[in-house]
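Novice: curious how this folds, go ahead:
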Amino acid sequence: MIFPTQAAAEPAGGLAGWIADVMAALGGPGAGLVVALENLFPPIPSELVLPLAGFAASQGSMNLVGAILWTTLGSLVGAVVLYYLGALLGRDRTRAIAAKLPLVKTGDIDKAEAWFARHGVKAVFAGRMVPIVRSFISLPAGVERMSMPVFLAFTALGSLVWNTALVLAGYLLGRSWWIVEGYVGVFQKVVIVAAVVAVVWFVAARLRRGRRVRT
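Specialist: Next comes the predicted model:
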């Protein structure tokens, strides 16, 4: 089966073409495989993979429910790999690395750990629906050794919500599935800008505090 893109009815190749080929060859399991890779390698965007899976379901290449379940399973597999990477890194190594960063103090690390202890479950659930964050939220969960059943449950639930929305959008839009990527891409840019603003604010505030202490 051939998948269209915004520019042409039949993509000549590129990332979308590769994803289409994997899904065409493997069906639902192929969609799950690509989503697992997307979790591990954020440059593979879910806003491209999931609507494509929905479009494939609309064309009869896979079942709609199967597309949602396979992609959610792929999300879960990718998240578990990152969880264990975080667990392997460990709390002590993470604190040691963070303590060596410029302008970062031990108190900042303590506050981050306390925040995750209070809000980790909500962060894991909501983080699965935020571009970029959806990949990296599993790392602190592993570092802090969040209960695996709890991690699996809320990762699966958050992934199910996100995947269902994007797969269903691709299914309903049909050959216009690429519209989803544009809207989610805007959301991703907002997330990136917000992260940059937060970092700039943190650095500026820490520098101002340092100058006050010296004077």
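
Novice: from now on I want contacts and neighbour counts done on CA atoms only, so please keep to that.
Specialist: Noted.

Novice: centre-most residue in the chain?
Specialist: Computing the C-alpha centroid of the chain and ranking residues by C-alpha atoms, centre = their mean puts R134 first, at 2.6 Å.

Novice: next, the second sequence, to be compared with the first:
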Amino acid sequence: MDAILPFLHNLTDPDWLVAHGGLYLLLFIIFAETGILVGFFLPGDPILFIAGIIIANMKIDPTQQLPTLLYWITLICVAAIIGNFVGYWSGKYFGHRLLKMKDNFIFKKQYIYKAQEFYERQGGAAIILARFLPIVRTFAPIVAGIVGMNFRKFAMYNIIGAILWVVSLVTLGYLLGENAWVQQNLEYVILGIVLLATAPVIIKALLGKRQPIKSSIAKEKAY
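Specialist: Reported below is the predicted structural model:
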């Protein structure tokens, strides 16, 4: 834990990210957070916003900024899409083993149960909405694989969700990246971005009618 907290703090520092891998590190983080079980704690939303800030402050020809922005967005979208595909296939082929694992610091079965509840409430659109919810976005594709969601349907929602998530946050970071106030108050801005990204989904979940859920995953717990 003592090592993780400083690492997470460094991930919100654009200069640190540039010095320790830049785009390659960003791609790995997005891939890991959206597809690898142990990546749920990584800060995907702040990373995307900071990616935009990095591009806005690059010392390059102004005519190259837009192509660079599009290049980064494309690669990050690909990383997010591949990450969810990995999560889906992990759930499809190893889901039952995951449900038999004992809870530990890295993995807790309640994350999967919560992701499935969200998935069953929202239907296929949950794959899109989950992109804007920390932790849920890691486990939603795994749940989709476990419950056997149609792969073509999953692929469509996966691609749409990745594009909406990446384009919105990276572009926002790019547009605000050169603002002095934003640079001086980056931690507060990042917190605000996370709240804004998750608020619509959380409000919808809280205001929606609660219906009984017959969870096929939860039934595994009884065996």
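
Novice: secondary structure element for the residue nearest to the centre of structure 1?
Specialist: Following DSSP states H and E, one finds R134 of structure 1 within helix 133-136.

Novice: Provide the aligned range in structure 2 for that helix.
Specialist: Alignment note (TM-score structural alignment): helix 133-136 of structure 1 is matched to residues 136-139 of structure 2.

Novice: go on, stretch 46-55 of structure 1?
Specialist: Taking TM-score structural alignment, stretch 46-55 of structure 1 hits residues 44-53 over in structure 2.

Novice: return the distance of the matching stretch from the chain's centre.
Specialist: Here stretch 44-53 of structure 2 is found 11 Å from its chain centre; the criterion is C-alpha atoms, centre = their mean, to the nearest Å.

Novice: what's the helix or strand for the closest residue to L48 of structure 1 other than its chain neighbours?
Specialist: Spatial nearest neighbour of L48 of structure 1, chain neighbours left out: E181 (5.7 Å); criterion: C-alpha to C-alpha, 6 or more residues apart in numbering. Using DSSP H and E, E181 of structure 1 maps to helix 178-214.

Novice: D15 of structure 2 too?
Specialist: D15 of structure 2 belongs to helix 14-19, assigned by DSSP H and E.

Novice: please apply the same query to L66 of structure 2.
Specialist: Using DSSP H and E, L66 of structure 2 falls within helix 65-100.

Novice: beyond that helix, next helix or strand please.
Specialist: Going down the chain from helix 65-100 of structure 2, the next helix or strand is helix 109-122, by DSSP H and E.

Novice: beyond that next one, next helix or strand please.
Specialist: Following helix 109-122 of structure 2 in sequence, per DSSP H and E, is helix 126-129.

Novice: now that following helix, how far from the chain's geometric center?
Specialist: Centroid displacement of helix 126-129 of structure 2 relative to its chain, using C-alpha atoms, centre = their mean, is 11 Å.

Novice: again, but for stretch 192-204 of structure 2
Specialist: Counting by C-alpha atoms, centre = their mean, stretch 192-204 of structure 2 comes out at 13 Å from the chain centroid.

Novice: just the buried residues of it, please?
Specialist: 193-194, 197-198, 201 (16 or more other C-alpha atoms under 10 Å).

Novice: give the burial count for G210 of structure 1, as a bare number.
Specialist: As a burial measure, G210 of structure 1 scores 12 neighbours (other C-alpha atoms under 10 Å).

Novice: can you find the partner of it in structure 2?
Specialist: In structure 2, no residue is matched to G210 of structure 1 (TM-score structural alignment).

Novice: look up how far V191 of structure 1 lies from G210 of structure 1.
Specialist: Look at G210 of structure 1 and V191 of structure 1: by C-alpha to C-alpha, to the nearest Å, they are 29 Å apart.

Novice: closest to L8 of structure 2 out of the buried residues of stretch 192-204 of structure 2?
Specialist: Ranked by distance to L8 of structure 2 (C-alpha to C-alpha), the buried residues of stretch 192-204 of structure 2 are led by V194 at 14.9 Å.

Novice: helix, strand or coil for the closest residue in space to that closest one that isn't next to it in sequence?
Specialist: Distances taken as C-alpha to C-alpha, 6+ apart put D45 closest to V194 of structure 2, at 6.3 Å, once the chain neighbours are dropped. Here D45 of structure 2 is helix, with the state taken from DSSP: H, G, I helix; E, B strand; the rest coil.
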